[in-house]
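Asks: Using only what follows, build the 3D model:
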Amino acid sequence: MIPVQGVQGRKVAVLGLGRSGLATARALLAGGAEALLWDDSPESRAKAEAEGFAMTDLTRNGALEGVAFLVVSPGIPHLYPAPHKVIARAMEAGVPVDNDIGLFFRSFATKAWDGFDQAPRVVAVTGSNGKSTTTALIRHILDEAGRPVQMAGNIGRGVLDLDPARDGEVVVLELSSYQTELARALTPDVAVFTNLSPDHLDRHGGMGGYFAAKRRLFSEGGPDRAVIGVDEVEGRFLADQTGEGAADDRVIRVSSGTKLEGFGWAVFARKGFLAEWRKGRQVAAIDLRDIKGLPGAHNHQNACAAYAACRSLGLGPKEIEGGLRSFAGLPHRSQLVGERGGVRFVNDSKATNVDSAAKALQAFDKIRWIAGGMGKEGGIAALQPLLGSVVKAYLIGHSARDFALQIGDLPHEICETMARAVARAAAEAGPGEVVLLAPAAASFDQYPNFEKRGEDFMAQVAAVLGQPPADAG
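Replies: As a prediction, this is how the structure comes out:
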């Protein structure tokens, strides 16, 4: 645990008692604060009370009197589509609103660091797609290279649940837009921006607000090094705003598909090869084509971002390459879960929007595509140009019939359930084909989250193959 600094004897309110909220409460108490805790969910309150915490109803009038600041869990809206009533009251009363990420950055460094040979460092990763894989890949590469490392944020542990830093340790954080938009302190040593595509637009009031939330990671504290994906206009804008010209190697530009030669520092992948260029010349190259844990151009972009971040931390190309090759991938993200008779079964349940599904569809040839769920605004019509590699679609969930109307003449079958979709796709697939779960939709019509959806896919594949269910993690 990382005790929160500067709160001794102060009254601090915590709204939301999920994973990050409970970790925040513990860290505040460890820092000597009086913590006032509340969650709108009776189940969450009961869980916190079982841990020994007392509840304070922050929704009642006067509950925030004397409170130094309010800490809000990331899933609770503070601006759009409308602020939670407790947050609205805090802002009306001038009570500062923060989150656990802000508390982490103001509490991570301690006097113990004075005795370290090498100061700990923080790498923070944000973006729309690929940030979980990039975060886990950076952690894996550092671990394989023998560097002390911890991982937290939107993946793994809550940030305040981390252990106090060791000499020379690197903390790798995945940060969502919900986390970056509200943190009052954002001071990573290395900041990574993977890419941007429409998501969470109701929460951010549109695409501009969404990008602004991501951009705060680079504009608030000014990282020593910025690794920025430049395959979209927002990334190019961010790189331009962050650097002092093309030769400024504090910005490492990253691309999947575009050759970047005219910059101080760049890492890009083309035709399956990663190349690092510095000051107008190539200094390293890695063949990514046979790395099973990183299939497709989208994962090659993730590899470039992780490579650049690790290079900025002082690792050499060869030790980074070793980490790339031993990376097994993350559950539910282009995860190979079975193979029979030349047919591969791939779980990409995390492909919950059109952009991430597009990346999955471009990673494989001859696809038996399982898609559907709770469709998002706009449906999947934008995927039509990418369906040339799809042999047939097997549609499930609430939006199955809507999706069927949006895929043109592509052969398809309304399966409704995962069990039927996997059984039908497996029965019809031939050697060289891939049965791919890439839903392009949320899971909430049939599952509590994308992880449970992916686990069901894996269980159905195991049943078809006559094998024990694979381990999702």
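
Asks: going forward, measure contacts and count neighbours with C-alpha atoms only.
Replies: OK.

Asks: element containing the closest residue to His412 other than its chain neighbours?
Replies: Leaving aside its sequence neighbours, His412 sits nearest to Ala393 (Cα to Cα, 6 or more residues apart in numbering; 4.5 Å). Assigned by DSSP states H and E, Ala393 belongs to strand 390-396.

Asks: how far is the helix or strand just after that strand from where the chain is centred?
Replies: Counting by DSSP H and E, the next helix or strand C-terminal to strand 390-396 is helix 400-406. Averaged C-alpha coordinates place helix 400-406 at 28 Å from its chain's average position (Cα atoms, centre = their mean, to the nearest Å).

Asks: can you list contacts of helix 400-406?
Replies: Helix 400-406 is contacted from outside by Ala371, Gly372, Gly373, Gly379, Ile380, Ala381, Gln384, Leu395, His412, Ile414, Glu416, using Cα atoms under 8 Å, 6 or more residues apart in numbering.

Asks: Also this sequence, please, to line up against the first:
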Amino acid sequence: MIPVRGLEGAQVAVLGLGRSGLAAARALAAGGAQPLCWDDNAEARARAEAEGLVCADLKAPGAFEAIARLIVSPGIPHLYPAPNPVVQAALEAGVPVDNDIGLFFQSFATPDWDGYDVMPRVVAVTGSNGKSTTSALIHHILEHAQRPCQLAGNIGRGVLDLDPAVDGEVVVLELSSYQTELARALTPDVAVFTNLSPDHLDRHHGMGGYFAAKRRLFAEGGPDRAVIGVDEVEGLYLAGQLSEGRADDRVIRVSVDRKLTGPGWQVFARKGFLSEYRKGKQAGAIDLRGVAGLPGAHNHQNACAAYAACRSLGLAPRVIEAAFHTFGGLPHRSQTIAEVGGVRYVNDSKATNVDSAAKALAAFGNIRWICGGLEKEGGLEGLAGATGGVRKAYVIGREAAAFAMQLNVEAEVCGTMEVAVARAVAEAEPGDVVLLAPAAASFDQYDSFERRGEDFAARVAAEVGVAHG
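Replies: Next comes the predicted model:
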């Protein structure tokens, strides 16, 4: 645990008692603050009280008269589409609103660091797609290089559940827009921006607000190095804002669309080959085509971003390349779960929006595509140019028929995962890929994309007779 610093003796309200909220309350107490907790869910309050935490209704009149700060869990809106009533009350009372990420950056450095030979560092990764894989890959490379490291944030542990940093340690954080938009302190040493595509638009009041939430990671604290995917105009703009000139190598530009040139620092992938250029000269190259855990151009983008971040930490290209080949990938992200009778079964349940599904489709050919679910704002037009490798779609979800009508490929309305997998398995031929890439949220049928992916894997196992664990 990382005890919260700077709030000793203060009453601090904590709204939301899920993983991050409970961790924040514990860390506040460990640092000498007095957490005052609330969650509308009575079971969540009971769990907190069982740990000895104090709960009080933060909606009550005068609740914020003695409060120094309000800590809000990521899923609770503070501005759009409308502030949560507790957040509104705090704002009206003039109480600063923060989250666990802000507390982490406020508290990470300690006086113990004065005796360290190598200062601990933080690598923070954000973006629309690929941030989990990029974060996990950076962490894997560091482990392979035998560097002390921890992984947290939107993946794995809560940030305040981390252990205090040791000499030379690197903490890798995956940060969502919900986390970056509110944190009062954001001071990573290396910040990574993978890409940007429409997502969470209601929460951020459109693309401008969504990009602004991501941009805060780079604008608030000024990282020593910024790794920026420049294949969208927002990334290109962000790189330009951060750079002092063409040769400024504090900004590492990343692309999978084109070769990058110039006197600065670039990492790009073309036709499966990663190249690093610095000051106009090639500094490294890796053949990604044989890296089983990173299939497709979207994973090559993740590889480029992770490579750039690790190079900025001083790791050699050959060390990074060796680590790539031992990376197994993440569950529910282009995850091969079986290969039977010449048919490959791939779980990409994390492809919850159109852009991520399009990238998954681009990674394979001869696709039996299982898709559908809770459609996100913006429709499915972005899939129109990505379905050339699809032989047939098998559509799930409560609105499967309406979803299927928007597709430009042969589509069968299946409704449930059980039916979709059975039909895809029955029709698949050697050389085909049965791919779950929903292009939609899961909440019409599942409580998370993980549960959806697990159901897919279980149904495949039952149909083709392989072990599922």
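
Asks: what's the TM between chain one and chain two?
Replies: Scored against TM-score structural alignment, normalised by the length of structure 2, the superposed chains reach a TM-score of 0.99; 469 aligned residues with a Cα RMSD of 0.8 Å.

Asks: Okay, and which of the contacts of helix 400-406 of structure 1 map to strands?
Replies: Ala371, Gly372, Leu395, His412, Ile414, Glu416 (DSSP state E).

Asks: and the fifth one, how far is that from Leu395 of structure 1?
Replies: So that's Ile414 of structure 1. 5 Å (Cα to Cα, to the nearest Å).

Asks: Neighbour count: those two, which is higher?
Replies: For Ile414 of structure 1 versus Leu395, the count of surrounding residues by other Cα atoms under 10 Å is larger for Leu395: 27 against 17.

Asks: hang on, the earlier thing: weed out the non-buried ones from the contacts of helix 400-406 of structure 1.
Replies: Ala371, Gly372, Gly373, Gly379, Ile380, Leu395, His412, Ile414, Glu416 (16 or more other Cα atoms under 10 Å).

Asks: tally of neighbours for the closest residue in space to the last one that isn't next to it in sequence?
Replies: Translated: Glu416 of structure 1. Of all residues not flanking Glu416 of structure 1 in the chain, Ile396 sits nearest, at 3.8 Å (Cα to Cα, 6+ apart). Residue crowding around Ile396 of structure 1 was assessed by other Cα under 10 Å; the count is 25.

Asks: which position in structure 2 aligns with Ile396 of structure 1?
Replies: Ile396 of structure 1 maps onto Ile396 in structure 2, with residues paired by TM-score structural alignment.

Asks: picking that back up, as CSV, the contacts of helix 400-406 of structure 1 with distance to Gly454 of structure 1 would be great.
Replies: Shown next, in CSV, are the contacts of helix 400-406 of structure 1 (distance: Cα to Cα, whole Å):
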residue, distance to Gly454 of structure 1
Ala371, 12
Gly372, 13
Gly373, 12
Gly379, 21
Ile380, 20
Ala381, 23
Gln384, 24
Leu395, 15
His412, 21
Ile414, 19
Glu416, 15
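
Asks: Could you identify the most distant pair in the residues you listed?
Replies: Largest separation among the contacts of helix 400-406 of structure 1 by Cα to Cα: Gln384 and Glu416, giving 21.0 Å.

Asks: Now do the contacts for Ser85 of structure 2.
Replies: Actually, residue 85 of structure 2 is Pro. It isn't Ser. Lys59.

Asks: next one: Lys452 of structure 1
Replies: Shown in contact with Lys452 of structure 1 (Cα under 8 Å, 6+ apart): no residues.
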